[in-house]
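>>> predicted model and sequence below, questions to follow.
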Amino acid sequence: MSRYGPRIAALERRAERDRKRLEPEDEQPEPDDATTYLREGAGRAIWLYVEGRTGGRMVRFSPAELDALERAMNAWLECYARCYGVKLEADFSIREAAELLLETRNVDDVGQLLTDVPSR
């Protein structure tokens, strides 16, 4: 386990709680909540990966840590899509998301580019 293990575990737990909160199909979150799921959720997971890979000393995330980061990020991307009325089964790689974040420098763009929500 890397030094990021506890932070990754906390992110994954929080993402799962957020996703469960949106499970009742009759509950429709507000589009304004989408930004929160990206910035406070998926963006933090993506940035943790970027930090570990570019922070001067490259971190070797274990396969379990990478899986947990991806599960957290994908859970928040699903919450983000739900805010726009789209049910999505997100299965994106944390690396792909990190590359988009470094390219665009905007987590809102990352969410839209990965999920195509909202459509352009």
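Received the coordinates, thanks. Every value quoted in this text rests on a predicted model; they were computed, and no experiment measured them.

>>> please count neighbours and contacts with C-alpha atoms only from this point.
Noted.

>>> tell me which stretches of the chain form helices.
Remark: helices assigned in the chain by DSSP state H are 5-21, 31-36, 43-54, 63-82, 94-104, 107-115.

>>> mind giving me the packing neighbours of the fourth one?
With contacts taken as 3 or more Cα pairs under 8 Å, 6 or more residues apart in numbering; DSSP states H and E, helix 63-82 sits against helix 5-21, helix 31-36, helix 43-54, helix 94-104, helix 107-115.

>>> structure two is appended below for comparative analysis:
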Amino acid sequence: MSRYGPRIAALARRAERERAALEESEARSARESQSDSRSPSEVLHTSEDAPDGRAGSEATRETEATPADADEYLRDGAGQAVWLYVEARTGGRLVPFSEAEFDALERAMNRWLECYATCHGVDLEASFTVREAAELLLETRNIVDTAQLLTRVPERRPASTPTG
């Protein structure tokens, strides 16, 4: 195990938890929109079904993932996974990853890219390499641009043509 092993394991666990939570939220919203006349994008949970057990006025509001949430999955998730790879591969001393560490790091990055795409209403099964993402990150210096270039989500708008 490399010195990055514990960080990789923590990233991998968090990515799986966040992906599962997002999938559950999407499934719950779909079920509620089929059985309820309320908007599927916003459901108020009462104290009876609040996941944390808070009562009455402390009921939680859960919403579907939106494009505004997407950047959080990149900054706090995919970006950290990609940067860990960059950190391990730069600085004069190459840190070797075990196969399991490398797979976990790549899987974590891809889970967060899937969360990012879901926030934009796109179902994506990400299978990008962490090296490819790292190269784009170093080129763009921006994890949002990196994710957009990798996933093609959201779709890029064509540049406007000059008139005249």
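Looks like it came in fine. Quantities reported herein were computed from a predicted structural model and do not represent experimental measurements.

>>> now what about the TM-score between them?
With the length set by TM-score structural alignment, normalised by the length of structure 1, the two chains reach a TM-score of 0.97; 120 aligned residues with a Cα RMSD of 0.9 Å.

>>> identify the residue nearest the geometric centre of structure 2.
The centre of structure 2 sits closest to Trp112, judged by Cα atoms, centre = their mean, with a distance of 2.6 Å.

>>> who touches that one in this structure?
Ala15, Glu18, Arg19, Tyr73, Leu74, Gly77, Ala78 (Cα atoms under 8 Å, 6 or more residues apart in numbering).

>>> tabulate the helices of structure 1 (a markdown table), appending distance to Leu88 of structure 1.
Shown next, in a markdown table, are the helices of structure 1 (distance: least, Cα to Cα, whole Å):
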| stretch | distance to Leu88 of structure 1 |
| --- | --- |
| helix 5-21 | 12 |
| helix 31-36 | 14 |
| helix 43-54 | 18 |
| helix 63-82 | 6 |
| helix 94-104 | 16 |
| helix 107-115 | 8 |
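
>>> return the most buried member of these.
Mean neighbour count (mean count of other Cα atoms under 10 Å) peaks for helix 63-82 among the helices of structure 1, with a mean of 24.

>>> what is the orientation angle of that helix with helix 94-104?
Using axes from the mean of the first three to the mean of the last three Cα atoms, to 10 degrees, the direction of helix 63-82 of structure 1 lies 60 degrees away from that of helix 94-104.

>>> just to revisit the earlier point, the residue nearest to the centre of structure 2 and Arg14 of structure 2, how far apart?
10 Å (Cα to Cα, to the nearest Å).

>>> what does Glu87 of structure 2 give?
Remark: distance between Glu87 of structure 2 and Arg14 of structure 2 (Cα to Cα) = 20 Å.

>>> what does Leu149 of structure 2 correspond to in structure 1?
Residue correspondence to structure 1 (TM-score structural alignment): Leu149 of structure 2 is matched to Leu113.

>>> likewise Ala104 of structure 2?
Matched by TM-score structural alignment, Ala104 of structure 2 corresponds to Ala68 in structure 1.

>>> give the contact list for the closest residue to its match other than its chain neighbours.
Nearest non-adjacent residue to Ala68 of structure 1, counting by Cα to Cα, 6 or more residues apart in numbering: Glu12, 6.1 Å away. Neighbour list for Glu12 of structure 1: Ala68, Leu69, Arg71, Ala72 [criterion: Cα under 8 Å, 6+ apart].

>>> if we can go back for a sec, for the match of Ala104 of structure 2, give me its contacts.
Contacts of Ala68 of structure 1 (Cα under 8 Å, 6+ apart): Ile8, Ala9, Glu12.

>>> what's Asp71 of structure 2 aligned with over in structure 1?
By TM-score structural alignment, Asp71 of structure 2 lines up with Thr35.

>>> now the residue nearest to that match when sequence neighbours are not counted: how far from Arg13 of structure 1?
Leaving aside its sequence neighbours, Thr35 of structure 1 sits nearest to Asp108 (Cα to Cα, 6+ apart; 6.9 Å). To Arg13 of structure 1, Asp108 of structure 1 is 22 Å away according to Cα to Cα.

>>> now the match of Ala104 of structure 2: how far from Ile94 of structure 1?
On the measure of Cα to Cα, Ala68 of structure 1 and Ile94 of structure 1 end up 10 Å apart.
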